[in-house]
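Novice: Following is a predicted model, sequence given first.
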Amino acid sequence: MKYIVAHRQKMSLKSINRFFFCCSICIFYLQGIIVFARDSLIIDQIYAVVGDEIVLKSDIEKQFEQYRFQGVKEPEELLKCNIFREFLVQKMLVNQAELDSVTVSEAQVNVQLDQRINYMIESLGSAENLVRYFRKSIAELKDELRPQMYEQLVTQKMQSDITGAISVTPSDVRNYYQSLPDDSIPFIETYYQVNQIVLYPPFTEQAIYDVKDKLLLLRKRILEGEKFSTLAVLYSEDASAQQGGEIGFMARGELAPQYAEAAFKLKEGGISTIVETEFGFHIIQLIERRENKVNTRHILMRPRYSSSELLRLRTKLDSIAGLIRTNDTLSFEEAARIFSQDDDTRQNGGLMINFDAGTSKFGLDDFTPFDGYEVRRLKQGEISQPFEAKDKNGRTVFKIIQLKQKSEGHKANLKDDYDMLKKFAEQYKRQIVLNEWIAKKQKTTFIQIRGDAPACQFLKTENWIKAE
């Protein structure tokens, strides 16, 4: 029973009816289902039925908890009603996807799951903090999020199919903007565009030797009978250390090439020799292989840098900054192309990219703590002093940055914010098409809102409850 609830990929009303019938638990009259909490038995109520899909009270509560985790501060009643609306629309789309045989692959779900977990780890500072916050292991969190992630991806695919290739003309954008009440015109927060020059401290031969020697000793201890997972917790420098180094099932393309090559050659339980990747040096154990995916655990170690090498990099960056400041013929962008060792930004003159937003514009909260601290101190056009930071793989780097542009907060306007307003106009047009589709499906889809569901105003105004 616990398994059914915890692992429901598709938990329809029919399956719940069969379950309760077989167990002869008629006392509940299908008003709720039983789930097991960590410490006690609780009743999880059915709030709504949409076609062959259900919305549970626990669905709303879990999503509410995630929104609070993300910093959403709407009043509880309003936020839960908005979440309820989201689930009703989602279940309508998922129900139709079942009828139309629309699916997404397990690989797509895994990629999104990993991104979600990595975001949560980054937000809380470490995997250990994440496990402590939710009181669940990473594997348990993934299992809990997997059905939700599957439905979200199916929903997105259905929405894309329904709205099609929406496009707007400049006239559409202007009409959309002019139709907005003054108090509804978006306020554009202050944003920054930043160039960077990045240098990586090289590892000395001695530092590399020391790391390899430590890994070889750990490998020897494992082969002599000590548990790989225990040693990973104690010695690995990767975020997966708290899970005994386990990173879950991944396809070859989801892993660093050198890591994948070693992992896919191993037999179950086998231990690799030392593997070098862009992240550092590893030893790897194959836990299980399923077709084209492997579940592995690893111990990651990185060489230490000498203080003399770090001082040399600071001095070199200081010289580059001085050269830019005093030489009218050398721009920061050109210097980045010549000196920077960051592959992601070197060719575009060092311009940093906000990958989460898909733009070069950053709010202060979008920067890492290292970069954000320096950006706050700069005026437009100024270059920072050299400082230590971490790259996307956790490696130590030294960099200088230039505040290329700072745009003060303002109400959106067509001249300065056309691209953003164009996106809003496209979203508005998509929403109209989706709303029309929902209204049409409401007439032909079985919908039941249970009496214990939140008494949200939208249920009547948007025709989820039929007028009597």
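Specialist: Done, it's in.
Novice: make it CA atoms for all contacts and neighbour counts henceforth
Specialist: Noted.
Novice: give me the element the residue nearest to Asn129 when sequence neighbours are not counted is part of.
Specialist: By the measure of Cα to Cα, 6 or more residues apart in numbering, the closest residue to Asn129 outside its immediate chain neighbours is Ile121, 7.5 Å from it. If you go by DSSP states H and E, Ile121 is part of helix 106-124.
Novice: now the angle from the next helix or strand after that helix to helix 106-124?
Specialist: Later in the chain than helix 106-124, the nearest helix or strand by DSSP H and E is helix 127-134. With axes from the mean of the first three to the mean of the last three Cα atoms, to 10 degrees as the basis, helix 127-134 and helix 106-124 are set at 90 degrees to each other.
Novice: For helix 127-134, name the packing helices and strands.
Specialist: With contacts taken as 3 or more Cα pairs under 8 Å, 6 or more residues apart in numbering; DSSP states H and E, helix 127-134 sits against helix 106-124.
Novice: if we can go back for a sec, who does the helix holding Ile121 touch, helix- and strand-wise?
Specialist: Using 3+ Cα pairs under 8 Å, 6+ apart, helix 106-124 is in contact with helix 127-134, helix 138-163.
Novice: For that helix, list every residue counted as buried.
Specialist: By neighbour count on 16 or more other Cα atoms under 10 Å, the buried set for helix 106-124 is 109-110, 113, 117-118, 120-121, 124.
Novice: now these as JSON lines including distance to Asp59?
Specialist: As requested, those are exported to JSON lines (distance: Cα to Cα, whole Å):
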{"residue": "Val109", "distance to Asp59": "19"}
{"residue": "Asn110", "distance to Asp59": "20"}
{"residue": "Leu113", "distance to Asp59": "17"}
{"residue": "Ile117", "distance to Asp59": "19"}
{"residue": "Asn118", "distance to Asp59": "22"}
{"residue": "Met120", "distance to Asp59": "19"}
{"residue": "Ile121", "distance to Asp59": "22"}
{"residue": "Leu124", "distance to Asp59": "23"}
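Novice: now, which of these sits nearest Met11?
Specialist: Using Cα to Cα, Val109 comes nearest to Met11 of these, at 18.1 Å.
Novice: structure B:
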Amino acid sequence: MLLGGLGVKAQHDGDDTAENTDTVKVLTDTVAAVDENSIIDEVIWVVGDEPILKSDVEAIRMQGEVEGVKWNGNPDCAIPEQIAVQKLFLHQAAIDSIEVTESEVVQSVDQQINYWIQAAGGKEKLEEYKKQSITAMRQSMRDDFRDRQLIEKMKDKLVSDITVSPADVRRFFKDMPEDSIPLVPTEVEVQIITKSPKVAPEEINRVKDELRNYTDRVINGETSFSTLARLYSEDPGTARLGGEFDDYVGRGLLDPAFAAVAFNLTDPKKISKIVETEFGYHIIQLVDKRGDKIKVRHILRKPHISQEAVDEAEVVLDSVATSIREGKYTFDDAAVYVSDDKDTRNNHGLMANSSEAGRTSKFRMQDLPPEIAKVVDTLKVGEVSHAFNMIDSRGKRVCVIAKLKSRVEAHRATITEDFQVLKNEVLAKRREDFIKEWIQDKLKTTYVRMNNRYKDCDFEYQGWIK
């Protein structure tokens, strides 16, 4: 059985030595001569000093079959080329010292796993389907998701200086056939009023007792703060890092109550008093200070909310909704005086959508929180929903009533009404063209070697075959 050159890398610095080139050539030609059915794995391409394995291609092919991916042309050619393009971006990211933080990777992995859990109908069903534990999934996905984020950051850097003017937009769409003009999906404006269910005093005491117990165990030398954070902290972004923030932060990036206690810590061996924030209850340990920034680790515990408390909050909001429908007061006024949601309360409950194009009150349905989108989709403009509950962006259960303020149905974009949409379209096209040109230029200076059986492929980019 042949492990086709696993671990062998071609050295390069823009002008490869004949010795290294010959070594890779001998390896590649030798592998090409072996019966493919006898090979467990092999290096089929080398891009820069990064190998592409046959198993990499097969894994993407299998995933594509599951997800119904349609490849442009022969998958045996398209998939290796796609991987090779990614290697170009990763190579440039290393040259430019592009980095992603551990918390960024963890957050991205968690989002994907949570999506899978919802689609599968629960953690147990997902683990049964994947034949892996959730922990094993996270570990296996980490490197892949890190590379994805590096690639996206590298692309963002490459196109960061590309802009378009209003004149560019008008010229681009002036002679375009109507059926080629972008379709603007249905957009809505939504107002919400939220109410946080009351937490029972005994539940708060239970959480505080847990945190006091953690403090005692660390002080008594039974275990470390980091170990307890990994086991018990309910902050997914830091728990796997032993509760530690992955970077130094200033006061402005922290919850005010958290910052007030964290910045007063001076001894890394001591643990703070219990701190209450909008996220729950914390204990904090200092790691280091640098000027006006600190690095800390923490353990977060969230009180459980009973179903009775949720029901009570929904009854209150249903009463508010009834009064609004009867004209006793407006939704706008109720949002200001009743809502617990600090992000929308001062804007009469109107939700805001932040995107690359800026901040707007308009949402596509898929950009709304799923629970809100499901309810809003049943409303007519001006209607107020019945109360429902959901997990908000801070991970807390809240009860909500929603009002559909406006709806603009899907339509072909126009310069007068949808200029930003058209501008984004032109900008995206220019960035896409720039990236393609960059890839073509990058190929001219990058070492590439492939197995002979790929040299007859019809590739998207010219220059792979040297």
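Specialist: Here it is on my side, so go on. Here the structure is a predicted model, which means the values were calculated and not measured.
Novice: Kindly present the helices and strands packed on helix 106-124 of structure 1 as CSV, with separate columns for distance to Gly322 of structure 1 and mean neighbour count.
Specialist: Below are those laid out as CSV (distance: least, Cα to Cα, whole Å; neighbours: other Cα atoms under 10 Å):
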stretch, distance to Gly322 of structure 1, mean neighbour count
helix 127-134, 40, 16
helix 138-163, 47, 18
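Novice: nearest to Leu255 of structure 1, of those?
Specialist: Closest among those, using Cα to Cα: helix 138-163, at 18.0 Å.
Novice: these two touch, right, the residue nearest to Asn129 of structure 1 and Val131?
Specialist: No. Judged on Cα atoms under 8 Å, Ile121 of structure 1 makes no contact with Val131 at a distance of 9.1 Å.
Novice: that's a strand at Val194 of structure 1, yeah?
Specialist: Yes. Membership of Val194 of structure 1 in a strand is supported by DSSP: H, G, I helix; E, B strand; the rest coil.
Novice: Counterpart of it over in structure 2?
Specialist: Aligned by TM-score structural alignment, Val194 of structure 1 pairs with Val190 of structure 2.
Novice: Can you tell me the closest non-neighbouring residue to that match?
Specialist: Once flanking residues are discounted, Val190 of structure 2 sits nearest to Leu404: 4.9 Å by Cα to Cα, 6+ apart.
Novice: quick one: which helix or strand includes the one you found?
Specialist: Here Leu404 of structure 2 sits within strand 397-408, counting by DSSP H and E.
Novice: in the stretch 251-400 of structure 2, which spans are helices?
Specialist: Taking DSSP state H, counting those that start in this stretch, the helices of the stretch 251-400 of structure 2 run over residues 256-262, 307-325, 331-338, 342-345, 370-376.
Novice: Just want the angle from the longest one to strand 397-408.
Specialist: It stands for helix 307-325 of structure 2. 30 degrees.
Novice: Helix 307-325 of structure 2 vs helix 331-338, what angle?
Specialist: 140 degrees.
Novice: Give me the mean distance between the strand holding Leu404 of structure 2 and structure 1.
Specialist: Strand 397-408 of structure 2 differs from its equivalent in structure 1 by a mean of 1.7 Å after superposition (mean Cα distance after the TM-score superposition for structure 1).
Novice: So which bits of that strand are buried?
Specialist: Applying 16+ other Cα under 10 Å to strand 397-408 of structure 2 flags 397-405, 407 as buried.
Novice: Assign Asp76 of structure 2 to helix, strand or coil.
Specialist: For Asp76 of structure 2, the assignment made with three-state DSSP gives helix.
Novice: list the contacts for it?
Specialist: The contact partners of Asp76 of structure 2, by Cα atoms under 8 Å, 6 or more residues apart in numbering, come to Val57.
Novice: how far away is it from Ile274 of structure 2?
Specialist: Using Cα to Cα, to the nearest Å, Asp76 of structure 2 is found at 58 Å from Ile274 of structure 2.
Novice: export the helices of the stretch 251-400 of structure 2 to JSON lines and tack on mean neighbour count and distance to Val159 of structure 2?
Specialist: Putting those into JSON lines (neighbours: other Cα atoms under 10 Å; distance: least, Cα to Cα, whole Å) gives the following:
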{"stretch": "helix 256-262", "mean neighbour count": "16", "distance to Val159 of structure 2": "36"}
{"stretch": "helix 307-325", "mean neighbour count": "17", "distance to Val159 of structure 2": "47"}
{"stretch": "helix 331-338", "mean neighbour count": "18", "distance to Val159 of structure 2": "41"}
{"stretch": "helix 342-345", "mean neighbour count": "16", "distance to Val159 of structure 2": "32"}
{"stretch": "helix 370-376", "mean neighbour count": "17", "distance to Val159 of structure 2": "32"}
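Novice: need those helices in JSON lines with distance to Arg142 of structure 2, can you?
Specialist: Output for the helices of the stretch 251-400 of structure 2, formatted as JSON lines (distance: least, Cα to Cα, whole Å):
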{"stretch": "helix 256-262", "distance to Arg142 of structure 2": "29"}
{"stretch": "helix 307-325", "distance to Arg142 of structure 2": "36"}
{"stretch": "helix 331-338", "distance to Arg142 of structure 2": "42"}
{"stretch": "helix 342-345", "distance to Arg142 of structure 2": "32"}
{"stretch": "helix 370-376", "distance to Arg142 of structure 2": "26"}
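Novice: So which of those helices is nearest Met141 of structure 2?
Specialist: Counting by Cα to Cα, Met141 of structure 2 lies closest to helix 370-376 out of these; the figure is 24.8 Å.
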